[in-house]
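Novice: This is a predicted model, with the sequence first.
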Amino acid sequence: MPVSGRWCRAALATALALALGACSSAGYYLHLARGQYQLLSSREPIAAIVSDPGRDPQLRTRLTRVQHARRYAVDALDLPDNDSYTVYADVHRDYVVWNVFATPAYSLDAVENCFPIAGCLSYRGFYDERAARDHAAQLAARGYDTEVGGVAAYSTLGWFDDPVINTMMRWSDAHLIGTLFHELAHQRLFVKNDTAFNESFASFVEQQGLQQYAASGAIDLQGQAEQAARESAFVALILQTRQQLAASYRSSRDPVALAAIKQQAFEQLQARYRQLRDAQWNGYAGYDRFFERPLNNARLLPFGLYDQWVPAFATLFAEHGRDWAAFYAAAAELGKLAPAARQAQLQALAARASAKTAAVVP
């Protein structure tokens, strides 16, 4: 389902950083250490798999494509040249990590988890689904909105040689390769305490890198445009609701009034989605699954994290001559700014993107 891609395609929690920072909870530390050890001990060189005629032919074909894309990432996108994604691991489950998102009942501010290396993150990661759901239940019992999302890939920011994982093999080539670019972008630049910056930066590198890779003739994206348009429209719906709720939560402190506002906003989101699905998508129901469970604030969080500043980074890339090295240097300078100044710069870049879009619309 397309909605699952929202959780799966991005590099999320950095396991080593989380483990080193988990001193406040010995049990959590041990849980992460065991999970990371299992993953690392399952690795084997992709080159060895590809060259072994006794291995699964489909796996060998997919990993051959990964090898080609990995080299392209270095040569054409100026992404890190290391041993990450030159190894493969089978963890024998559908997801490698489950992330727990949480917000207050009447706020879209994430409950952050802070660690010395990774900084503050807008989620908490677990290698075991039951542990993740137990943690979410504890937060819910304290009145928070929560969401648990399975993650098929993540980056340790270069601390370890991150593997391509079996959880990624069910994806299309475009999704797989785009995720590879996304993961490596996290290794290229990561700013502590700013999840939206990091995920939007990596999402832009993923999208732009995939477009360039397709333009080189290495992959065929034909047929992807329609799904990309649906994804963009669905995300726009979610972000519209986020903005609506954020404004409403600031306007009142009455919990009864806020509860009614919240319910109305989610009902409007469902109605707008049904109209989009039935009128514009000719009944395409790929996002129906998102509405199968009750909506809450936490379920909206990942959308804003991954998409918020993508137009800003697109503008930054264009304004630096579409040169990757210059773009990365400029993005790194943004990352050095104080949070308020960084936000202001990103808002200005996004405004220029909107103005340019408006100028070309008849």
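Specialist: Sure, I can see it. Numbering: from 1, shown residues only.
Novice: contacts, neighbours, all on C-alpha from now
Specialist: Fine.
Novice: the longest helix in this structure is where?
Specialist: Assignment by DSSP state H gives helix 224-251 as the longest helix of the chain.
Novice: buried residues in it?
Specialist: 230-231, 234-235, 237-239, 241-242, 245-246, 248-249 (16 or more other Cα atoms under 10 Å).
Novice: same thing with stretch 287-301?
Specialist: 287, 295, 296, 297, 298, 299, 300, 301.
Novice: Make CSV out of those and add secondary structure and distance to residue 42.
Specialist: Output for the buried residues of stretch 287-301, formatted as CSV (DSSP: H, G, I helix; E, B strand; the rest coil; distance: Cα to Cα, whole Å):
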residue, secondary structure, distance to residue 42
287, coil, 34
295, coil, 37
296, coil, 37
297, helix, 36
298, helix, 33
299, helix, 32
300, helix, 34
301, helix, 32
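Novice: Tabulate the residues you listed (JSON lines), appending distance to residue 257.
Specialist: What follows is the buried residues of stretch 287-301, written out as JSON lines (distance: Cα to Cα, whole Å):
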{"residue": "287", "distance to residue 257": "30"}
{"residue": "295", "distance to residue 257": "18"}
{"residue": "296", "distance to residue 257": "16"}
{"residue": "297", "distance to residue 257": "16"}
{"residue": "298", "distance to residue 257": "20"}
{"residue": "299", "distance to residue 257": "21"}
{"residue": "300", "distance to residue 257": "21"}
{"residue": "301", "distance to residue 257": "22"}
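Novice: try it against this one:
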Amino acid sequence: MKSIYHLLILCLCASLLSACQISYLVKSGYNQMKLLSQRVPIEEALKDPQISETDKNKLRLAQEARKFAEKDLHLKPTKNYSSFVQLDRPYVTYVVSAAPRWELKHYQWSYPFVGKMPYKGYFNENDAREEEKDLQQNENLDTYMRGVSAYSTLGYFNDPLLSSMLRYDDYDLVNTIIHETVHATLYIKHAADFNERLATFLGNKGAEQFYLKKEGPDSKTLLQLRKENDDAKAFSKFISTELAALEKWYKDLPADDRSEDKRMERIRQIQEKFTTELQPHLQTDNHKKFPELKLNNARLLVYKTYMQDLSDFQTLYELLGSDYSRFIENCKALEKAPDPTAALKQMIVDITKQAQQK
């Protein structure tokens, strides 16, 4: 009944939107309800002979991670991931992102409750491809479409574990559970980039703490996680610098000197720089495909959403004594800030000054 209530509220809000938005929201709402109707309790899924023992172990691990996120990390208790859905497709949704060709700026969509977002999701792959085609042809935008294995409804529904999530490595599954629980705990309207970077940072930290408790300080899993998280920090620093340089290049290049070949060559230079300057120093293969990717502004902005300036979160985390709960509480103070990213930087300055005065 709670899910039906939320869907009715969504449809009521849709009455204030355009016909295209109404159609999209109603269709998405229908597919969300269809997905929820397929849920079975985890306990029941663990008794299903059609589910492999490998997948059942992943279901058990997800329950461990869920309890750890709530009890040890003090994230918001929810009923998320206490049920399971077997999908008939590799991804649960397909997401489209877009950006102008000569500006590193998100094309954004507006939604009830959560505000503006730099992506639009579809349960049907063909619908996503149609959206992408329309943005390319009618608005002359760069686009990027990708399949998504997991997503959060931010507490509006009780999100199930999905069969698409069971393809993750164990530690990636743990990271994802914590990442999505961070969203359910703190989500700032109109600040998608900040929200995703926060969840990325806390997913990484939380997964380390999970395996430290589960397997101890000599855990091979923990060692691998720390290597991956170190690489994530290095890549974050690299891509943040390169995106800032590319943004300046766009602004400084005269309009009469612009060409698609020149633009693509400038983007390729980022990949070449990665290969020569960063890749030799990475400890894992997590970013090895970066030089081969077909990049454009829309795809580069995904890195901005998830990876840019993670160092600010690290700095605040260390200033707060590497205390996960204290870090979350301080971030909650940013909910009403017009620009939470700028407010985070100011918080770092203020806490640093207070520490120096003691």
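Specialist: Arrived safely, thanks for sending. Keep in mind it's a predicted model, so treat the numbers as computed, not measured.
Novice: before we move on, back to that, between the buried residues of helix 224-251 of structure 1, which sits nearest residue 67 of structure 1?
Specialist: Minimum distance to residue 67 of structure 1 across the buried residues of helix 224-251 of structure 1 is 27.8 Å, recorded for residue 231 (Cα to Cα).
Novice: ok so, going back, ok, average deviation of the longest helix of structure 1 from structure 2?
Specialist: Helix 224-251 of structure 1, aligned to structure 2 and superposed, deviates on average by 3.1 Å (mean Cα distance after the TM-score superposition for structure 1).
Novice: just checking, what packs against the helix or strand following that helix?
Specialist: From helix 224-251 of structure 1 onward toward the C-terminus, using DSSP states H and E, the following helix or strand is helix 255-275. Using 3 or more Cα pairs under 8 Å, 6 or more residues apart in numbering; DSSP states H and E as the contact test, the elements touching helix 255-275 of structure 1 are helix 224-251.
Novice: Output the contacting helices and strands for the helix it packs on.
Specialist: helix 255-275, helix 297-307.
Novice: Would you state the helices of the stretch 51-200 of structure 1 in chain order?
Specialist: Secondary structure of the stretch 51-200 of structure 1, counting by DSSP state H, counting those that start in this stretch: helices at 57-75, 129-141, 173-188, 195-215.
Novice: Can you check which of these gets nearest to residue 261 of structure 1?
Specialist: Of the helices of the stretch 51-200 of structure 1, nearest to residue 261 of structure 1 by Cα to Cα is helix 129-141, at 20.1 Å.
Novice: elements contacting the closest one?
Specialist: Using 3+ Cα pairs under 8 Å, 6+ apart, helix 129-141 of structure 1 sits against strand 97-103, strand 145-151.
Novice: Out of the ones you listed, which one sits most buried?
Specialist: Neighbour counts (mean count of other Cα atoms under 10 Å) averaged over each of these peak at strand 97-103, with a mean of 26.
Novice: how far apart are that strand and its match in structure 2?
Specialist: Counting by mean Cα distance after the TM-score superposition for structure 1, strand 97-103 of structure 1 comes out at 0.9 Å.
Novice: I'd like to know which part of structure 2 that strand is aligned with, by residue numbers.
Specialist: Under the alignment (TM-score structural alignment), strand 97-103 of structure 1 falls on residues 93-99 in structure 2.
Novice: Contacts only, for the closest residue to residue 93 of structure 1 other than its chain neighbours.
Specialist: Nearest residue to residue 93 of structure 1 in three dimensions, chain neighbours excluded: residue 167, at 7.1 Å (Cα to Cα, 6 or more residues apart in numbering). Residue 167 of structure 1 is in contact with 90, 91, 93, 94, 95, 96, 152, 153, counting by Cα atoms under 8 Å, 6 or more residues apart in numbering.
Novice: what's the neighbour count on the residue lying closest to residue 103 of structure 1 once chain neighbours are set aside?
Specialist: Once flanking residues are discounted, residue 103 of structure 1 sits nearest to residue 110: 4.8 Å by Cα to Cα, 6+ apart. Per other Cα atoms under 10 Å, the neighbour tally for residue 110 of structure 1 reads 18.
Novice: Repeat that for residue 267 of structure 2.
Specialist: Neighbours of residue 267 of structure 2 (other Cα under 10 Å): 18.
Novice: just residue 69 of structure 2 next, same as before
Specialist: For residue 69 of structure 2, using other Cα under 10 Å, the count is 25.
Novice: Map it across to structure 1 for me.
Specialist: Match for residue 69 of structure 2 (TM-score structural alignment): residue 73.
Novice: Residue 174 of structure 2 maps to what in structure 1?
Specialist: Under the alignment defined by TM-score structural alignment, residue 174 of structure 2 is paired with residue 177 of structure 1.
Novice: Please name the residues that touch that match.
Specialist: Contacts of residue 177 of structure 1 (Cα under 8 Å, 6+ apart): 66, 69, 210.
Novice: Relative to residue 53 of structure 1, how far out is the closest residue in space to the second one that isn't next to it in sequence?
Specialist: Nearest non-adjacent residue to residue 69 of structure 1, counting by Cα to Cα, 6+ apart: residue 177, 6.5 Å away. Relative to residue 53 of structure 1, residue 177 of structure 1 is positioned 24 Å away (Cα to Cα, to the nearest Å).
Novice: Can you give me the distance of residue 229 of structure 2 to residue 119 of structure 2?
Specialist: 26 Å.
Novice: In structure 2, what residue corresponds to residue 149 of structure 1?
Specialist: By TM-score structural alignment, residue 149 of structure 1 lines up with residue 146.
Novice: among the helices and strands packed on helix 224-251 of structure 1, which is nearest residue 25 of structure 1?
Specialist: helix 297-307 (23.6 Å).
Novice: rewinding a little: which one of the buried residues of helix 224-251 of structure 1 sits closest to residue 15 of structure 1?
Specialist: Of the buried residues of helix 224-251 of structure 1, the one sitting nearest to residue 15 of structure 1 (Cα to Cα) turns out to be residue 235, at 27.7 Å.
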